[in-house]
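Novice: The sequence and its predicted three-dimensional model are supplied below.
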Amino acid sequence: MKIVGVYLAAGNSTRMGTHKLALPIGTMSLGSLALETALKSPLDEVYVIIKDTDDMEWIPSHMKAHAKCSIIQCPTSNEGLSESLRYGIQHAREHLADGVLVMLADQPFITVQMLSEMITCMSEKPPCKFVATTSEQAITPPVLFSSSMYPDLLKLHGDKGARAILQSDFLQQGTFLNCNDKRLVFDIDTREDYETLKVLE
């Protein structure tokens, strides 16, 4: 079973007021933390979806050169979150991936164990259409989708993310893995979030 990661890193950082993925966290950049996790995980490939204006300085050179890593520019990223997601899904479909693990570049505390458990869960339940993370009873990234859901994901438009699909009848066709540690799914949107992150690291 070929499972690839779609690493969404094409956001506008509007609420942060600066390119948040380039913000320093220790010796690394914010955006490189979860990417390092993805590259260390059992994922077969990782597609990093960026804006076509991104200078990519936030991505360390050894990650860019990693055998699993593919950098994909999304020229229509300004049209909404779904654009970069669909770019990743299309790439996965063209490369015959059996599933796509959707990750956010601003969730720095995602762990290899979390990703491994999701991949194992899907491989052990072939009819399963998705494996979603939940925290405090809410669905949150990362989410793993089987290839059977590519057509539905490719229909998303605007600022709708993959989570939008999981509000419908599909809820009964997947598996939910609860994350007891809310810190692991913490995402960084604002300056306050960033200051909190620096305390948590």
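Specialist: Received, thanks. Predicted, not measured: the structure shown is a model, and the values here were computed from it. Numbers count the residues shown, from 1 in each chain.
Novice: switch to C-alpha atoms for all contacts and neighbour counts from now on
Specialist: Noted.
Novice: ok, the closest residue to residue 101 other than its chain neighbours - contacts?
Specialist: Leaving aside its sequence neighbours, residue 101 sits nearest to residue 144 (C-alpha to C-alpha, 6 or more residues apart in numbering; 4.1 Å). With contact set as C-alpha atoms under 8 Å, 6 or more residues apart in numbering, residue 144 has these partners: 99, 100, 101, 102, 118, 119, 130, 131, 132.
Novice: Can you classify the fourth one as helix, strand or coil?
Specialist: Reducing the assignment at residue 102 to three states with DSSP: H, G, I helix; E, B strand; the rest coil gives strand.
Novice: ok, it - how many residues close by?
Specialist: Residue 102: 24 surrounding residues under other C-alpha atoms under 10 Å.
Novice: isn't it right next to residue 153, touching?
Specialist: No - look at residue 102 against residue 153 with C-alpha atoms under 8 Å: they stay out of range, at 11.1 Å.
Novice: isn't there a strand covering residue 144?
Specialist: Yes - judged by three-state DSSP, residue 144 forms part of a strand.
Novice: Tally up the residues packed near the residue nearest to residue 102 when sequence neighbours are not counted, please.
Specialist: The shortest distance from residue 102 to any non-neighbouring residue, by C-alpha to C-alpha, 6+ apart, is to residue 6 (4.9 Å). As a burial measure, residue 6 scores 30 neighbours (other C-alpha under 10 Å).
Novice: Figure out the helix or strand that residue 6 lives in.
Specialist: Using DSSP states H and E, residue 6 sits in strand 3-9.
Novice: and here's the other structure:
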Amino acid sequence: MTGIIILAAGSSSRMGKAKQNLLFRGQTLLQNAINTAFGSHSDIIAVVLGANALNISSTIGTSNIQVFVNEDWALGMGTSISYGLKELLKIQPEISSVLFMLTDQPLVDQNFINQLIEKATPGKIVASAYNNTLGPPVLFDNSFFDDLLKMRGNEGAKKILQKYSNAVVELPFPEGAFDVDTPDDYDRLVNS
């Protein structure tokens, strides 16, 4: 059983407004991520909100998703990772793997998410490979849940990828290098 957690708690400081609500192909970036997750072979989907939670939650538009609000979002992404997983396990304690997605990677599609899920193996992490690095979307087997639940501050999951580098399965995804952090990034996205 695979759960997907969409991390959408950040304040979008470099964008100057909530990038989760920016429009792309007739929907918000967050809706795009949610629809991608719903089109995949996952069993349960959650979104972690934080900054601008009220404004963003009103755009989610589906009741088939778990919405968690991380009150400690300002302390960094690590808190959203650990909080999201903790809350998801309360609802679905038998999940065997969790996949983390970001709202600002609009080129992630359901086929790629399904490839990550299909590569899930006990004791392994399946990570996207782009720009000579590993990153999200990334899927963790439940043997890594304790490490994820201990995450704090600004540390992302890359720390766990480095710690368990021998357990990482790389899946090439050059499109993962494009994310929407600044107004220029967004202009490139909508004009491409």
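Specialist: Yep, it's here. Being a predicted model, the structure only gives us computed values, none of them experimental.
Novice: hmm, back to that, among the contacts of residue 144 of structure 1, which pair sits farthest apart?
Specialist: Using C-alpha to C-alpha, the pair of those lying farthest apart is 99 and 132, separated by 12.8 Å.
Novice: Dump the contacts of residue 144 of structure 1 to TSV, plus distance to residue 176 of structure 1.
Specialist: Below are these laid out as TSV (distance: C-alpha to C-alpha, whole Å):
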residue	distance to residue 176 of structure 1
99	16
100	16
101	14
102	15
118	9
119	12
130	8
131	6
132	5
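Novice: Which residue in structure 2 aligns with residue 151 of structure 1?
Specialist: The alignment partner of residue 151 of structure 1 in structure 2, by TM-score structural alignment, is residue 146.
Novice: rewinding a little: so what sits against both of residue 102 and residue 153 of structure 1?
Specialist: Shared contacts of residue 102 of structure 1 and residue 153, defined by C-alpha under 8 Å, 6+ apart, are found at residue 162.
Novice: Helix or strand for the aligned partner of residue 81 of structure 2 in structure 1, just tell me which one.
Specialist: Counting by TM-score structural alignment, residue 81 of structure 2 lines up with residue 85 in structure 1. Assigned by DSSP H and E, residue 85 of structure 1 belongs to helix 81-94.
Novice: Show me what counts as buried in that helix.
Specialist: Going by neighbour count (16 or more other C-alpha atoms under 10 Å), the buried part of helix 81-94 of structure 1 is 81, 82, 83, 84, 85, 86, 87, 88, 89, 90, 92.
Novice: Need the residues that contact it.
Specialist: Residues outside helix 81-94 of structure 1 that contact it (C-alpha under 8 Å, 6+ apart) are 4, 6, 8, 10-11, 47, 49-50, 74, 76-77, 99-100, 147, 150, 153-154, 156-162.
Novice: isn't residue 162 of structure 1 right next to residue 154, touching?
Specialist: No - in this structure residue 162 of structure 1 lies outside contact range of residue 154 using C-alpha under 8 Å: 9.7 Å.
Novice: Which one's more surrounded, the two?
Specialist: Taking neighbours as other C-alpha under 10 Å, residue 162 of structure 1 and residue 154 compare with residue 162 leading, 23 against 17.
Novice: OK, contacts around the residue lying closest to that one once chain neighbours are set aside?
Specialist: Nearest residue to residue 162 of structure 1 in three dimensions, chain neighbours excluded: residue 153, at 6.7 Å (C-alpha to C-alpha, 6+ apart). If a contact means C-alpha under 8 Å, 6+ apart, then residue 153 of structure 1 has 86, 89, 162, 165 as its contacts.
Novice: swap in residue 7 of structure 2?
Specialist: Contacts for residue 7 of structure 2 (C-alpha under 8 Å, 6+ apart) come out as 47, 48, 49, 80, 81, 100, 101, 102, 103.
Novice: pretty sure the second one is touching residue 20, no?
Specialist: By that I understand residue 48 of structure 2. No - in this structure, residue 48 of structure 2 is not within contact of residue 20 by C-alpha under 8 Å, at 11.6 Å.
Novice: Pick out whichever of the two has more residues nearby.
Specialist: Neighbour totals were compared for residue 48 of structure 2 and residue 20, and residue 20 leads with 27 against 24 (other C-alpha under 10 Å).
Novice: Need the three-state assignment for that one.
Specialist: Here residue 20 of structure 2 takes the helix state, with states given by three-state DSSP.
Novice: Name the nearest residue to residue 72 of structure 2, ignoring sequence neighbours.
Specialist: Using C-alpha to C-alpha, 6+ apart and skipping the chain neighbours, the partner closest in space to residue 72 of structure 2 is residue 79 (6.7 Å).
Novice: Then residue 75 of structure 1?
Specialist: Distances taken as C-alpha to C-alpha, 6+ apart place residue 52 nearest to residue 75 of structure 1, at 5.1 Å, with adjacent residues excluded.
Novice: quick one: the residue nearest to the spatial centre of structure 1 from residue 197 of structure 1, how far?
Specialist: The centroid of structure 1 falls nearest to residue 103 when counting by C-alpha atoms, centre = their mean (1.0 Å). Residue 103 of structure 1 sits 18 Å away from residue 197 of structure 1, going by C-alpha to C-alpha, to the nearest Å.
Novice: now swap in residue 116 of structure 1 and tell me
Specialist: Counting by C-alpha to C-alpha, the gap from residue 116 of structure 1 to residue 197 of structure 1 is 24 Å.
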